[in-house]
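Trainee: could you work out the structure for the sequence below:
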Amino acid sequence: MRATLVARVASRIMAHVVDKPLICVFGATGTGKTKLSVQIAKHLGGEIISSDSIQVYKGLDIASNKATSEERQGIPHHFLDELQMDEQLTMPEFRDRALQLIKQMHQNNQVPVVVGGTHYYVESLMSVTASDLLESDSETATAETKRTDAQIEVAAIPDDDLYNKLKLVDPASAARLHPREHRKLRRSLEIAMSTGTTQSALIKQEQALGSPLRFRPTLCFWAVLERRLAKRVDEMVAQGLVHEIFGFLATLVHREVVDTRQRPTRVLGQLNFQHGILQAIGFKEFLPLFEHVINRGWLEEVFASKKPTIVNQQAWQELDELLIQKPGSTLLAKGIEQVKVSTARYAKRQQTWIRNRLLRERDQLFVYKMDSSQPSTWEDTVWQPALQALKAMQAQDPLPGLALQPWPTATPVAEAPIEHTCSLCERSFYSTRDWESHLASRAHKKRIAGAKRREENERRRQAKRSAEASREATGADSTEDTS
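Mentor: You can find the predicted model right below:
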């Protein structure tokens, strides 16, 4: 019986496997993925599939580090500049569309090149997952209808209710997620509602399958660097990052001001920075600065108008003047520093994902590590080694790559988020890092000092009342004695 089941699963896996090559270029932010992918596509005569959840939006070119027309060098790039700011592209939608593009490229004898920093997008194209096997049990149209219905149902759930809802549906997934990771919570709920299987159960199935490759061979070029991230942020600021972020926010806020007739600052407080394009690094980090310039009257005429937002040259000049004056200059410096911190954290998370999910031993997977730390030595340290690997693949004799780790045999136990509540500030934190950061913050220390002052004042008032009561009692006793 078990042998029959194994054979059936193996047969379903093979239905998704194609003996055609796939090239993937991945790495943390700022590692030169775009440059390498264009060079590879030019050499192979292929096309590029961008797997970046932010670059798919129109605009925001600086913040997302989107390849310019010159950098693309005439190579077709898919999934760039497709969505408006209020639209979204889910991972299953991306996967299904991208796989169709890859199929067309293979039919045209082209080699597809997948590049981007959203690594779960990359993984969805590299590997056959348990969700693929699940969907193969039903008609595609039926599966798509269920997925759409689940998305609509989950979208109606308030953010504050997501965590408790998931604890009821999939406790194992809820245990490894932060209660404020709304996007991930929604994704776990969508999987459960659309497939009838929990995400935690799917993960166990994927590990049992070993996530076999969709395309054989698959060559992966892993671009790494140890420095340059902070410098890259400074370059983005010099290119106009702040103006780009503020232009987007001004357009978004203006639309809501016109529709709801609320104050701009109130609209800002209602924006969700965990969905869509607002997830991009830069929006949350520069939000205090944006609030400051709005409170100082920037773009007042725009917000009062019902016409489409147009940030003109005069408005940009007014903004620049506000940014060189205090406290604008201080908030600008803090925003830039926070962008650097967020970028470094994001790069670290990307590297962790790559090691844990992409760099796993599988048949016909070849991974080549490229040191892109020094742009001046790019030709010798990046392109020439990549070119050798590509030529070997074309000769059907791929070069050995990195020694990869096997898939774990058991699901690692995720550490459940621990809630830390500051009753003084009336805030909750679900990670030790955020909790310690809050305890060390100036705002928290001010609250402590204020509480101590209030306690001292209350102690003095009580002592004064006690003294007055004692004097009154003494006076009363004296009156009685006299009588």
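
Trainee: going forward, measure contacts and count neighbours with C-alpha atoms only.
Mentor: Will do.

Trainee: which non-adjacent residue is nearest Arg216?
Mentor: Sequence neighbours aside, Asp19 is the residue nearest to Arg216 in space, at 4.9 Å (criterion: Cα to Cα, 6 or more residues apart in numbering).

Trainee: that neighbour against His106, yeah?
Mentor: No - look at Asp19 against His106 with Cα atoms under 8 Å: they stay out of range, at 10.2 Å.

Trainee: give me every residue that touches the residue nearest to Arg216.
Mentor: Shown in contact with Asp19 (Cα atoms under 8 Å, 6 or more residues apart in numbering): Phe215, Arg216, Pro217.

Trainee: repeat that for Leu189.
Mentor: Applying Cα under 8 Å, 6+ apart to Leu189 gives the contacts Val154, Leu166, Val169, Asp170.

Trainee: most neighbours out of those, which is it?
Mentor: Within the contacts of Leu189, most neighbours by other Cα atoms under 10 Å means Leu166, with 22 neighbours.

Trainee: quick check: nearest residue in space to it, chain neighbours excluded?
Mentor: In space, Leu166 is closest to Ala174, 5.8 Å off (Cα to Cα, 6+ apart).

Trainee: list the contacts of that neighbour.
Mentor: Ala174 touches Tyr163, Leu166, Lys167, Leu185, counting by Cα under 8 Å, 6+ apart.

Trainee: among these, the buried ones, what's the PyMOL command?
Mentor: PyMOL command restricting those to the buried ones, with burial defined by 16 or more other Cα atoms under 10 Å:
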select buried, resi 163+166+185
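
Trainee: from the contacts of Ala174, which two are the most distant?
Mentor: Lys167 and Leu185 (9.9 Å; Cα to Cα).

Trainee: run a quick neighbour tally on Arg460.
Mentor: Neighbours of Arg460 (other Cα under 10 Å): 12.

Trainee: please, which helix or strand holds it?
Mentor: helix 442-482 (DSSP states H and E).

Trainee: before we go on, could you also do this sequence so I can check it against the first one:
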Amino acid sequence: MSTSGSEPQPPVIAVVGPTGSGKSDLGVNLALALGGEVINADALQFYRGMDIGTAKITVEERKGVPHHLLDTMDVTEEASVADFQAECRAAIQEIHSRGKRAILVGGSGLYVRAALDVLEFPGTDQMVRKELEQECETHGLAPLRTRLEEVDPVSAARLGDARRVIRALEVHQITGRPFSSFMPQRDYFQPAIQIGLSVDREVLRERLAQRVHRMVEAGLQEEVARLDAAGLRKGKTASRALGYAQFLKVLDGEADVAAAAEETIVATRQFARRQLTWFRADPRIAWLDWQDPQLVAKAAAAA
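Mentor: Got it, this is the predicted structure:
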């Protein structure tokens, strides 16, 4: 995308892949090599104070590279993909306007898609949603599903739980369009290059376990306790984050530290598998070996 009367801007660079694969380090090193700035696309790193449990890059690890959209929200707030899309695109434009390269870094697949792809977000109407929820409570899901099959058979075939069926009907009611028409296509909003970190899954499994243990040693329980005092449980997004949900159980006396750590390891490994499935489905991503000694040079050449 270019601004009026200016030269076309260079492609946005996105560094993607599973948690624990080294995206943050590659983002910094790419920025140093290309004259760039990093934009965070990890939904949980928006939250102030969620540092240890999200493996948030430290000031020292940033090596002087400016980072955008880090520490922008309180834990009581709910992250919004639509808000992120607007903020991220504004940051990209601002970075490019200064002649720098915008480098998007993160493993939150939908957030990356929202930033890079043509993707609309239909609005919400609390009254419409409440009516649908009450209808579901009174008559069950079946009548709502039948109605969705009539107005949006594509969504009806894809969506199973009540929350999503209600959302699809809400969108149809307020926009007149089927919810499925808002699903993203693989069509870049502006020129972009995606670099994926290809991992050895067994090595990653062990690395994720070690990382959780380091988080515990670094004070994850104490971090969760501080955030609990700041209202962590009120935040729908933050309170369910990997590690935080598990260590809230420790604070409540429902689990010990060892059990919480093991549960976090299992959940993190499952999350990494889901990330790989998501990103592997995008044929536009150029995959590079996460442990290649020439990784930065190859990524810079691809960008």
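
Trainee: care to give me the TM-score?
Mentor: Here the TM-score for the pair of chains, by TM-score structural alignment, normalised by the length of structure 2, is 0.80; 285 aligned residues with a Cα RMSD of 3.2 Å.

Trainee: coming back round to it: quick one: which of the contacts of Leu189 of structure 1 is nearest Leu323 of structure 1?
Mentor: Nearest member of those to Leu323 of structure 1, counting by Cα to Cα, is Val154, at 40.8 Å.

Trainee: I figured the closest one hits Glu190, correct?
Mentor: Yes - with contacts counted by Cα under 8 Å, Val154 of structure 1 reaches Glu190, the gap being 6.5 Å.

Trainee: quick one: Gln394 of structure 1 from His43 of structure 1, how far?
Mentor: Using Cα to Cα, to the nearest Å, Gln394 of structure 1 is found at 11 Å from His43 of structure 1.

Trainee: my bad, Glu256 of structure 1
Mentor: Look at Glu256 of structure 1 and His43 of structure 1: by Cα to Cα, they are 47 Å apart.

Trainee: could you do Thr482 of structure 1 as well?
Mentor: Counting by Cα to Cα, the separation of Thr482 of structure 1 from His43 of structure 1 is 113 Å.

Trainee: and the two? Which one has more around it.
Mentor: More crowded of Thr482 of structure 1 and His43, by other Cα under 10 Å: His43, with 12 against 7.

Trainee: map that one onto structure 2.
Mentor: In structure 2, the residue matched to His43 of structure 1 (TM-score structural alignment) is Ala33.

Trainee: repeat for Ala150 of structure 1
Mentor: Using TM-score structural alignment, the equivalent of Ala150 of structure 1 in structure 2 is Asp125.

Trainee: tell me if I'm right that its match and Arg167 touch.
Mentor: No - the criterion here is Cα under 8 Å, and Asp125 of structure 2 misses it with Arg167 at 10.0 Å.

Trainee: neighbour-wise, which of these two wins?
Mentor: More crowded of Asp125 of structure 2 and Arg167, by other Cα under 10 Å: Arg167, with 18 against 12.

Trainee: so the more buried one sits in a strand?
Mentor: No - assigned with DSSP: H, G, I helix; E, B strand; the rest coil, Arg167 of structure 2 falls outside any strand and is helix.

Trainee: any idea how far Ser180 of structure 2 is from it?
Mentor: 11 Å.

Trainee: can you pull the contacts of Pro11 of structure 2?
Mentor: Contacts of Pro11 of structure 2 (Cα under 8 Å, 6+ apart): Gln190, Pro191, Ala192, Ile193, Ala303.

Trainee: that one matches what in structure 1?
Mentor: Match for Pro11 of structure 2 (TM-score structural alignment): Pro21.

Trainee: and Arg62 of structure 2, by the same measure?
Mentor: Aligned against structure 1 - with TM-score structural alignment as the criterion - Arg62 of structure 2 pairs with Arg72.

Trainee: how many neighbours does that match have?
Mentor: Arg72 of structure 1 has 18 nearby residues by other Cα under 10 Å.

Trainee: same check, this time on Met127 of structure 2
Mentor: Neighbours around Met127 of structure 2, by other Cα under 10 Å: 10.

Trainee: I'd like the distance between it and Arg177 of structure 2.
Mentor: Taking Cα to Cα, one finds Met127 of structure 2 at 18 Å from Arg177 of structure 2.

Trainee: which residues of structure 1 fall in strands?
Mentor: All strands of structure 1, identified by DSSP state E, fall at 22-27, 48-50, 77-78, 113-115, 218-224, 365-371, 420-422, 427-429.

Trainee: now those strands in JSON lines, with distance to Ile13 of structure 1 and mean neighbour count?
Mentor: Formatted as JSON lines, the strands of structure 1 follow (distance: least, Cα to Cα, whole Å; neighbours: other Cα atoms under 10 Å):
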{"stretch": "strand 22-27", "distance to Ile13 of structure 1": "18", "mean neighbour count": "25"}
{"stretch": "strand 48-50", "distance to Ile13 of structure 1": "24", "mean neighbour count": "25"}
{"stretch": "strand 77-78", "distance to Ile13 of structure 1": "27", "mean neighbour count": "16"}
{"stretch": "strand 113-115", "distance to Ile13 of structure 1": "22", "mean neighbour count": "26"}
{"stretch": "strand 218-224", "distance to Ile13 of structure 1": "17", "mean neighbour count": "23"}
{"stretch": "strand 365-371", "distance to Ile13 of structure 1": "16", "mean neighbour count": "21"}
{"stretch": "strand 420-422", "distance to Ile13 of structure 1": "44", "mean neighbour count": "14"}
{"stretch": "strand 427-429", "distance to Ile13 of structure 1": "42", "mean neighbour count": "15"}
